[in-house]
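Engineer: got a predicted structure plus its sequence, pasted below:
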Amino acid sequence: MSTTPSGLMVTEDEATVAQVVEEFIRVHDDLPTSRTRIEDGAPYPRSTWTRAARELGLAGVASPEHLGGAGLGFRGLCVVMESVGRHLALAPLLPTVAMAVPALLACGPTSAATDLLGRIHDGTTLTTLVLGTACAPFVSQTKLRAVEDGTAPGAFRVSGTVSYVVGAADADVLLVIAQHRGIDRLFAVDPSAAAVQVRPLDTLDLTRAAAAVALSDVPAKLISAAADAFPTRQVLAIASIAHSCEQVGAASRSLDRAVGYAGLRVQFGRAIGSFQAVKHRCVDMLVELEGARSAVYHARRCTGQDADQLTTAASLAKVRASTALTSIATSALHVHGGLGFTWEDDSHLYLRRAKSSAAYLGQPHRHLEWLASELLGDEPGRDDIGEAS
């Protein structure tokens, strides 16, 4: 009898979803295609995303069917994120589907949230979540403030600056978590408004666009329920778990590339994969990968649990996925030898992703400090997790 806890294994249906997504990526959004777009400075084509949303249902993969989604739930989203991470696909899954959609679903059945979800699901609208400064574990310490406009019910004005927002330059709508009367609320902002400045950034990760966003008393529409505080902590924890799944996918592909190259590269008349030092390095990479995957899959099971359990699992998954991807991407580059240090090889793209992902939504050492504080009862250190550094 199997002793594997329910939820830690990939089901047959999930494996099918992963296969379909990866086939679509190989045709429309594979890494060679992405490299060409990066080198040419070409944007990610909207037509590709619209096709992915309408033919595969990627934009609504986690949304329930009665809201126009695919109904695969958070597990389905995690499967998709892992597949996307393997190929470093440029598709806006992280900002729109892993961050913005859970935020909208957390608002409940408000008409504003439902309307925006419908536009996201059909692939016509891209959005992202604009976070102020936050502290591990996913507790908002926002720089963004909202005041009532007074011109109409639900009309507000939002002000503040955020130095790093994934997907902001391509977004049609900015979802802003801002404080109003001391509690977090979710607002929608038009990025084309005169009072909004979106400045694209030159980032380490060439496969993930980000921008600085400045809001100067910009008109905003309240999206979350007027009577309730927006559940920032839970939404950020869910987004972080999805992000960790993406990191596991990238780590898995890095390992596969390293093992494949070690079997082909011949030195001293033998494949370098036959040398004990290379064998041990690859085994260490596999151990790191499976440890991270277990932590991430456990966190995936904790969605729907109370906020403390979810946050703890998400924080642990963030630590394991970030450290594993950084270690594996570095080792994979070394296995490739001198080739791994060249622009033409893809190893540096995975290492760039590892470094930027580790900084996003909280540095691993800050999450470890908080996890230790939970066990020991000490005051945790604080760190910006809404912005990369």
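Structural biologist: Perfect, thanks for sending it.

Engineer: all contacts plus neighbour counts: C-alpha atoms, from now on.
Structural biologist: Will do.

Engineer: go through this protein and flag its longest helix.
Structural biologist: Ordering each helix of the chain by length in residues (DSSP state H) puts helix 232-264 first.

Engineer: list the buried residues in that helix.
Structural biologist: Buried residues in helix 232-264, counting neighbours by 16 or more other CA atoms under 10 Å, are found at 232-259, 261-262.

Engineer: hold the first one in mind and look at this next one:
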Amino acid sequence: MRPTREQEELRSALRSLLTEHQGCDAYAPLTAQVGAAGLAVPEEYGGAGGGARDVQVLMEELGRCLSPLPCLGSSVLTAGALLVSGDEEACGRLLPALADGSAVGSLAWAEQGSWEQEAVRAEAVPGPGGGRHLITGAKEHVLDWKDVDVLLVAARTAHGVSLFEVAPEAAGVRREAVVTMDQTRAQARWLLDGAEGRLLGTDGDGGRYLERVRDLACTALAAEQVGAAERCLELTVEYAGNRVQFGRPIGSFQAVKHRLADAYVLVESARSAALGAAFAADEDPGALPRAAAVAKSVCSEAFSAVAGEMIQLHGGIGITWEHDAHRYFKRAHGAGELLGPPALHRARLAADLGLAAR
């Protein structure tokens, strides 16, 4: 599972641009120069026509620098949901702008802290005149950006969970920013009160769309966690080689060596799990649900452990506000809960294996 030459070139270009442009200012050059927002969007809709492995390269690099860019929420969740819905009219109308970065999208899905489709309580009822629905409900943990142009909402109709396009500025739509532990990834709460929505795909098939999109998002998020954990380890190894205690670098002490070695094993194990999910998404979609559940569980726990070791091995400076260690630790916590905690994905995996065994 070695990266292609094109993927290595993509990684180099992304790292260079992310080093040159900091924070939110990086989105325009990334989308304009390397097409970051449309890597997995088909060429017919203005994208690069790549796959999950290309997205994995992007997400690893974004994770390394704790980038606040909206790629997970817009390029993976929103664009992915449009593609999975099979709604050609909506794809043709919305995807080109999402792919070139001139528009940013959000998928409003979670309720009561859960991404399970059973938790969807937002209600969509047919509106006057037909062809439209009126949606009422509250959506939590929606990945946020300063300007949202495309809003997709999961809501329940008489036929089951369905997916709708809702204008962000429409009547009955309100967005509330929320305070999160991880301040590098903004989230919002969306409140809908009779907001008009256009059905995407087939009424009642939204649950199937969301399951597929969650697997793709877990795969992308796992790659981000690997990139961030790898950077944590790099910074810690560098510090252990420079910090002198009792007349020698602390990295020369056997106990510190063991802890760094254990962290290295965690990073590489997580990388394997994330790679497995990305290859499944591209080559064996039937295996993706299991591979994505494994990747999200393994990578969440690995990142949390390595970020914790980063703080411990840095000592006093690791708990200061000025050092980046706390930012990685907070991202590890937030990413671990996003799209469901590791225990949830292990339960998904166990249930799937149980069904397969019967």
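Structural biologist: Done, it's in. It should be emphasised that the depicted structure is a prediction, and the values quoted were computed from it without experimental measurement.

Engineer: now the equivalent of Leu58 of the first structure over in the second structure: closest residue in space that isn't a chain neighbour?
Structural biologist: With the correspondence set by TM-score structural alignment, Leu58 of the first structure lines up against Ala36 in the second structure. Distances taken as CA to CA, 6 or more residues apart in numbering put Leu30 closest to Ala36 of the second structure, at 5.6 Å, once the chain neighbours are dropped.

Engineer: for Gly51 of the second structure, see how far away that neighbour is.
Structural biologist: According to CA to CA, to the nearest Å, Leu30 of the second structure and Gly51 of the second structure sit 17 Å apart.

Engineer: on that earlier part again, what's near enough to touch the residue nearest to Ala36 of the second structure?
Structural biologist: Leu14, Leu17, Ala36, Ala37 (CA atoms under 8 Å, 6 or more residues apart in numbering).

Engineer: which residues in the stretch 51-200 of the second structure form strands?
Structural biologist: In the stretch 51-200 of the second structure, the strands defined using DSSP state E, counting those that start in this stretch lie at 105-108, 123-126, 133-143, 150-157, 160-166, 173-177, 187-200.

Engineer: residue in the second structure matching Leu368 of the first structure?
Structural biologist: By TM-score structural alignment, Leu368 of the first structure lines up with Arg346.

Engineer: what does the strand or helix carrying its match contact?
Structural biologist: When elements are assigned from DSSP states H and E, Arg346 of the second structure belongs to helix 342-357. If you take CA under 8 Å, 6+ apart as the criterion, helix 342-357 of the second structure is touched by Pro289, Arg290, Ala293, Val294, Lys296, Ser297, Val298, Ser300, Glu301, Gly336.

Engineer: pretty sure Pro200 of the first structure contacts Ala210?
Structural biologist: Yes. If you go by CA atoms under 8 Å, Pro200 of the first structure and Ala210 touch, sitting 6.1 Å apart.

Engineer: find residues that contact each of these two.
Structural biologist: Common neighbours of Pro200 of the first structure and Ala210, using CA under 8 Å, 6+ apart, are Ala169.

Engineer: my read is that Leu39 of the second structure contacts Tyr45, right?
Structural biologist: No. The criterion here is CA under 8 Å, and Leu39 of the second structure misses it with Tyr45 at 11.2 Å.

Engineer: who's more crowded, these two?
Structural biologist: Leu39 (25 against 20; other CA atoms under 10 Å).

Engineer: and the gap between the more buried one and Leu77 of the second structure?
Structural biologist: From Leu39 of the second structure to Leu77 of the second structure the distance is 13 Å (CA to CA).

Engineer: what's the neighbour count on the counterpart of Gly334 of the second structure in the first structure?
Structural biologist: Matched to the first structure by TM-score structural alignment, Gly334 of the second structure sits across from Ser356. Neighbourhood size, Ser356 of the first structure [other CA under 10 Å]: 19.

Engineer: thought Arg208 was touching Ser356 of the first structure, still the case?
Structural biologist: No. The criterion here is CA under 8 Å, and Ser356 of the first structure misses it with Arg208 at 9.1 Å.

Engineer: now do the helices in the first structure.
Structural biologist: 12-28, 31-40, 46-51, 73-87, 101-105, 111-121, 232-264, 276-301, 307-335, 347-359, 364-376.

Engineer: state the distance from Gly47 of the second structure to Ala278 of the second structure.
Structural biologist: For Gly47 of the second structure, the distance to Ala278 of the second structure - CA to CA - is 19 Å.

Engineer: more neighbours: which of the two?
Structural biologist: Ala278 (30 against 21).

Engineer: contacting residues around the aligned partner of the more buried one in the first structure?
Structural biologist: In the first structure, the residue paired with Ala278 of the second structure is Arg300, using TM-score structural alignment. Neighbour list for Arg300 of the first structure: Phe74, Arg75, Cys78, Ile241 [criterion: CA under 8 Å, 6+ apart].

Engineer: now do the residue of the second structure positioned farthest from its centre against Leu39 of the second structure, distance only.
Structural biologist: Residue farthest from the centre of the second structure, counting by CA atoms, centre = their mean, is Gly247 at 43.9 Å. Distance, Gly247 of the second structure to Leu39 of the second structure, by CA to CA: 50 Å.

Engineer: could you do Thr78 of the second structure as well?
Structural biologist: From Thr78 of the second structure to Leu39 of the second structure the distance is 13 Å (CA to CA).

Engineer: go on, His333 of the second structure?
Structural biologist: Taking CA to CA, one finds His333 of the second structure at 27 Å from Leu39 of the second structure.

Engineer: spatially central, which residue of the first structure would that be?
Structural biologist: His243 (3.3 Å).

Engineer: so what does it match up with in the second structure?
Structural biologist: Match for His243 of the first structure (TM-score structural alignment): Leu221.

Engineer: my read is that its match contacts Glu61, right?
Structural biologist: No. Counting by CA under 8 Å, Leu221 of the second structure does not reach Glu61; the two are 11.6 Å apart.

Engineer: neighbouring contacts of stretch 287-306 of the second structure?
Structural biologist: 212, 215-216, 218-219, 221-223, 225-226, 228-229, 232-233, 263, 266-267, 269-271, 273-274, 276-277, 280-281, 329, 332-333, 335-336, 341-343, 345-346, 348-349, 352.

Engineer: oh sorry, the question was meant for stretch 279-289 of the first structure
Structural biologist: 248, 251-252, 255, 258-259, 273, 321, 324-325, 327-328, 331.

Engineer: alright, calling it a day.
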